[in-house]
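Visitor: Take this sequence and fold it.
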Amino acid sequence: MDRSWRLLWQTLLALLGLSAAALACAQPFAVSRLGPGVDPPLAQVLSGRLDARFAPQQGERIVYSGRKPQWLRLVATAEIGEDELPQLVIDQPYRKFFDIWRHRDADPVRRALHGRGSEFQHSSRFVVYPLEGGLRKGEVIYLRTWATEFTPSTLRVEPLALVHRQDMSHVALRSVVLTALGATAILAFGFWVGLRERGYAYLSLTLLVQTVNLAVEGGEIRMLPWFQDVLPNRRTNVVLNTAAVIASVRFLVFYLDLRATQPAVTRVLNVCSWVLGALLLVSLVHTWSFSASFGNLMLLTVILTVAYASAVAIAQRQREAYFLLAAWAPLLAVLVVLVGGFQRWWPMFAWLEYAYPIGLVFGGLGLLLGLAAKLQKLRHDHDTAKHRATYDRLTSVMNRQAIEQALRDAIHAAHRTRRPLTVVFFDIDHFKRINDQHGHSAGDEALRSVAERTRQRLRSTDLCGRYGGDEILVGLPGTRLEQGLVVAEHLRRAVGANPPSLNGQPLNLSLSMGVAELRAGESYEQLLERADAALYASKAGGRDRVTVQQAAGEEVPI
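Guide: This next block holds a predicted model:
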């Protein structure tokens, strides 16, 4: 078994060595550069008098150590024919400028994503310089470059067809990323407008700033001419990234409810927000060489604090923390690697070019779903609390406060629309005797049974509530007195014919009921007073009956 593993490792190492050798052979240039900060006159460089001062370097990466221009001398190591239309390709061109000279060029050719030298024949992934007529072995190309962005770039030669394929893939991916981020930001904004939940506003602002920042960083926004002076400015990067971090912090404080659950963490994040806010305001006027580094260190502080807060929230079984972990853990890891690359703690890896925007998309969508789940839970809790405040727990019909308000609203609507409305007011005969003889559990069962039978015989638009004790109040919108009488009589007979059982024995019940129809200009109190008078007339008349209140002081037993 050990021998097999040894053989496998030897094979992999051999393949790796072959790949490295192949790559070394495939390198089109021998690259050398002048010392950092050396920017001699153009004529001296092109004359070849300074060639001896160019120091060879390993690989074909352009490493930026500052904003001063640097010179590179590229010597072709192999013959490259013109059949495949070779192109000199330089990746990671964001906020960088390249002046290129060949022996046949009278003037330098400027290449950049923005400003003079920008061209729209290719995507913003790289700048392209056509090697017309191919490249002879030993041919020299001089390249002068300067930048406000210190991510290394790589030189390579590729056929035009391959460049176009890479262009299309890059544009397709960036279009999906920017569209998804922008759509998610707009969706979150729409939710904020409709629901007035500030969490959606924070999320929308976070995603919107990140979308603009990606479009600026990636060069897509260069299509707008009035942004040409903004794009190469380092201040733009600092301002947009700082604003994005501040919005993210405020969203996370809201999303994890940190003010209530982790006040100490909230204080740390508040301090970070104030410091970043000060950096944002100062950066609008001026930026220093350390502005971006300071912002990156604050971002790392925020990331570590959020990671700690998420771990505590998960330990507390906070549902939102699971969404945050699933949505933002990969993005936070990418951000740590990205910040480390900017700070030159480790190399700036090529995969970060796509890992960061893709992480933003999945993070935004994941948090949108998580926020929706959080608000759904809040809505459920609100509905539960509202139900408890509206409905009687014993009978499951409305409580007194709710039925009074609902009936007042129904009376107001009936007066406005000139539609009829009838109320039925009743209670259980000898209810106190039932409690005394059979216990309060029997009385509770009697109330539940009567309330259930009442609900079963009402329409969805009808109103039913426990007014107090054993009294039930029913409102019948759109119903005249004669129809209300029929409803009351059916209910009285249903309760008498199907009594509830208690310990296997029937609990005989009867109802005394009063019915009254709303009159023109009549108030809730006046209508209820007439229905109550009809109810007591039923009791005085022998109980187990329905009495209709027609004229003032006139009750008609049925």
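
Visitor: going forward, measure contacts between C-alpha atoms and count neighbours the same way
Guide: Will do.

Visitor: and the longest helix for the chain?
Guide: Secondary structure assigned by DSSP state H gives helix 352-390 as the longest helix of the chain.

Visitor: what helices or strands is the next helix or strand along the chain from that one leaning on?
Guide: Using DSSP states H and E, the helix or strand that follows helix 352-390 towards the C-terminus is helix 400-417. Of the remaining helices and strands, those touching helix 400-417 by 3 or more C-alpha pairs under 8 Å, 6 or more residues apart in numbering; DSSP states H and E are strand 463-468, strand 471-477, helix 524-540.

Visitor: Can you show me the strands along the stretch 101-250 of the chain?
Guide: 109-112, 126-130, 140-147, 153-159 (DSSP state E, counting those that start in this stretch).

Visitor: And these: which comes nearest N296?
Guide: Comparison of the strands of the stretch 101-250 of the chain against N296 by C-alpha to C-alpha identifies strand 140-147 as nearest, at 19.1 Å.

Visitor: Which strands or helices does that closest one pack on?
Guide: Counting contacts by 3+ C-alpha pairs under 8 Å, 6+ apart, strand 140-147 packs against strand 70-76, strand 96-101.

Visitor: and for the first one, what are the contacting residues?
Guide: The reference is to strand 70-76. Here strand 70-76 makes contact (C-alpha atoms under 8 Å, 6 or more residues apart in numbering) with 28-39, 54, 135-146.

Visitor: To compare against the first, here's the next sequence to fold:
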Amino acid sequence: MRGLVAWLARLVMAGCLAGAAAALAADTRAPELRAVVLDVDASASQIPGTGRFDPALAGATQLQRVLPYRDEGSWVQVTLSRLPPKPVLVVTSMVAGPVTLVLPDGQRRVRNKLQPDDDADASPVALVYPLPADLSPGTRLLLHFAHQHRAIVDVALHDAPAWQRKERGIVLLATALYTALASLVLVTGCFWLVVRERIYAQYAIFALAWLALMTSNSGVLYRLPGASVLAALGIHGQWVIFSLVIALALGFARDFLNLQRQAPRLVPWCNGLRNVFLAAAAVLLLSPWPIPRYAILLASAVFWVFPALIAVGVYVAVTQRDRYAYFFLAGWVPMTVGSFLRVLQAAGAIDLDMTYLYAFGVLLQSAVLVLGLADRLVRVRYERDEAREIAEHDELTGLLNRRALEGRLHGLIDASREGDGGLAMLFLDVDHFKEVNDAFGHHSGDHCLKTVACIISAELRSGDHLARWGGDEFVALLPGAGIEDSRRISERVRTAIAGCNASPLPGVPVTISIGIAVFDPSRDTEASLMARADAALYRAKSAGRNRIEVMQEVVAA
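Guide: Next comes the predicted model:
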């Protein structure tokens, strides 16, 4: 458990160091530009006239604009105040369609994060447009964004070497975050393979959906083999993933918080809401028409579904004192805060880049919840071992019970047949035990049995097995023992019990009779070995008790 915690801490630390590297790599001296969203709803083939600039936008080094709902797409006019030696225009956006740059001479350059280019200027984290070096200050460029939904875009002008340095930092950060999250998905999947409990598979799929959502937003996902199927859905593909994230969040929270037991009235609410988002994902997946305002539903869902789940976690933590509710809250709160900021940024309410801050929130949530799942795994294993301990041991004496001893006998006989040493069986029976029970009651009889069990255990070897067979009868298995070893150990047991004070009857000491049988691989079975040991015990009882007998001949089982 400590190793897992340290490993997760190293993953998060790697992400933080990568974030610091990206921040240091950022170019704070980017050339200035101005941009305005033109008040036209036109396709990329319909080049509009120039628009007026807001003076408040003058001197910005990087601009963030919110594109309104459109049928044909939005045009953004960019004016370059001053140019670096090797200018590149860098665009990041939530637009899933093609983004077209129109140069002053009419040339067009088209990029699409859903269909990544393979040229030297292409980037996995942004749309990059190299600009002609002979552009003069004051040049106006046009960008067309093909979208039918509200979207946020960032436009920046960089010198090519400066952008390459910044890009390396961003790629390093993204790689660290995505790799850490993918590792947590793998860890949780391994948990599921070990214990086969649904909760582990649920979280692995939930975290994988988060990873798919983040990589689809940045465009990295579409560089993977087979991503063209998702790319064909356009923005609907990202919305399908987001809908699945919310649906999976509801299902996971329900089971992780054990609402079926802790708050059963909330289970139908969770199930119903989860089914709504699953149905919405199916509609988006199959719809041939755009559903531009579905983004509003997703944004609003973040603002009330995630806080509602936090409230449920608080309720379970306060009313039930459930330890997993605290794990849930420790992970869910930072993820919710990061998601809030990301949605506000997407709506244009805040002018900050929350892409990777929100990813850090998701990573922190994953790390905490995986720790919670690991704790659950340890607890399940502990409870399983405890249940096995109870199932295999006698409640009164703490020795193995009959069923457990039979299991060990089977394994020892197989080992003995394969030449791995001998095996002896002792049947032990307390003499005159009925008199103790009849005269002093079962409480005194129980005390006598526990004392005898302790003495026998103390005299046996460390690798021997002792069980209470039933009533006042015990059975011991002595791996590797022959007749002489068995006699010596049995005599030690008999002498120790005869000299103890286990009986409450004055002047009537407790004694024990012992029957011995040594396993013969050429003729014995489990049943015949038991029969011989039992016959030897019967002979010891018949010969006057407090003695040891060995049965060597075969006895019918």
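
Visitor: quick one on the thing from earlier: among the contacts of strand 70-76 of structure 1, name the buried ones.
Guide: Among the contacts of strand 70-76 of structure 1, the ones that count as buried by 16 or more other C-alpha atoms under 10 Å are 28-34, 135, 140-146.

Visitor: Farthest-apart pair in those residues, please.
Guide: Checking these with C-alpha to C-alpha, the most distant pair is L135 and W146, at 25.0 Å.

Visitor: What lines up with E389 of structure 2 in structure 1?
Guide: Counting by TM-score structural alignment, E389 of structure 2 corresponds to H387 in structure 1.

Visitor: so how far is stretch 525-540 of structure 2 from its chain's centroid?
Guide: 53 Å (C-alpha atoms, centre = their mean, to the nearest Å).

Visitor: What of stretch 299-310 of structure 2?
Guide: 22 Å.

Visitor: Also stretch 273-290 of structure 2?
Guide: That offset, for stretch 273-290 of structure 2, works out to 27 Å (C-alpha atoms, centre = their mean).

Visitor: can you list the residues that contact that stretch?
Guide: The contact list for stretch 273-290 of structure 2 (C-alpha under 8 Å, 6+ apart) reads 148, 233, 236-237, 239-241, 243-244, 246-248, 250-251, 291.

Visitor: make it 10 Å
Guide: 71, 147-149, 230, 233-251, 267-270, 272, 291, 294, 298, 301, 305 (C-alpha atoms under 10 Å, 6 or more residues apart in numbering).

Visitor: Tell me the buried residues within those residues.
Guide: The buried subset of those - by 16+ other C-alpha under 10 Å - is 147-149, 230, 233-251, 267, 270, 298, 301, 305.

Visitor: Can you get me a residue count around the closest residue to W346 of structure 1 other than its chain neighbours?
Guide: Distances taken as C-alpha to C-alpha, 6 or more residues apart in numbering put G340 closest to W346 of structure 1, at 6.1 Å, once the chain neighbours are dropped. Around G340 of structure 1 there are 17 other residues, counting by other C-alpha atoms under 10 Å.

Visitor: can you pull the buried residues of the strand or helix carrying G340 of structure 1?
Guide: Element membership for G340 of structure 1, per DSSP H and E: helix 319-342. Neighbour counts over helix 319-342 of structure 1 (16+ other C-alpha under 10 Å) mark 320-325, 327-332, 334-342 as buried.

Visitor: Show me what it is packed against.
Guide: When contacts are defined as 3 or more C-alpha pairs under 10 Å, 6 or more residues apart in numbering; DSSP states H and E, helix 319-342 of structure 1 packs onto helix 234-255, helix 291-315, helix 352-390.

Visitor: Try it again at 8 Å.
Guide: Against helix 319-342 of structure 1 (3+ C-alpha pairs under 8 Å, 6+ apart) you get helix 291-315, helix 352-390.

Visitor: Same list (the ones you listed) but as CSV, adding distance to W192 of structure 1.
Guide: Listed next are these as CSV, based on distance: least, C-alpha to C-alpha, whole Å:
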stretch, distance to W192 of structure 1
helix 291-315, 24
helix 352-390, 11
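
Visitor: List the buried residues in stretch 254-268 of structure 1.
Guide: Buried-residue list, stretch 254-268 of structure 1, by 16+ other C-alpha under 10 Å: 254-258, 265-266.

Visitor: what's near enough to touch the closest residue to F191 of structure 1 other than its chain neighbours?
Guide: Residue nearest to F191 of structure 1 in three dimensions, not counting chain neighbours: Y200, with 6.4 Å by C-alpha to C-alpha, 6+ apart. Going by C-alpha under 8 Å, 6+ apart, Y200 of structure 1 touches 188-189, 191-192, 371.

Visitor: Going by neighbour count, which of those residues comes out on top?
Guide: Neighbour max across the contacts of Y200 of structure 1 (other C-alpha under 10 Å) = A188, 27 neighbours.

Visitor: can I assume that one is in contact with A201?
Guide: Yes. Counting by C-alpha atoms under 8 Å, A201 is a contact partner of A188 of structure 1 at 6.8 Å.

Visitor: so how far is the host helix or strand of R259 of structure 1 off the chain centroid?
Guide: Assigned by DSSP H and E, R259 of structure 1 belongs to helix 258-261. Centre-to-centre, helix 258-261 of structure 1 and its host chain are 20 Å apart (C-alpha atoms, centre = their mean).

Visitor: what do you get for stretch 188-198 of structure 2?
Guide: Centroid displacement of stretch 188-198 of structure 2 relative to its chain, using C-alpha atoms, centre = their mean, is 8 Å.

Visitor: next one: stretch 255-264 of structure 1
Guide: Stretch 255-264 of structure 1 has its C-alpha centroid displaced from the chain centroid by 19 Å (C-alpha atoms, centre = their mean).

Visitor: How about residues contacting it?
Guide: With C-alpha under 8 Å, 6+ apart as the test, stretch 255-264 of structure 1 has contacts from 199, 252-253, 265-266, 309, 313, 320-321, 371.

Visitor: and if we set it to 6 Å?
Guide: Residues from elsewhere that reach stretch 255-264 of structure 1, judged by C-alpha atoms under 6 Å, 6 or more residues apart in numbering: T266.

Visitor: Now do that stretch: distance from first to last residue.
Guide: 16 Å (C-alpha to C-alpha, to the nearest Å).

Visitor: To which residue of structure 2 is P263 of structure 1 aligned?
Guide: Structural alignment (TM-score structural alignment) places P263 of structure 1 against P264 in structure 2.

Visitor: ditto for V450 of structure 1
Guide: Matched across to structure 2, V450 of structure 1 falls on V452, judged by TM-score structural alignment.
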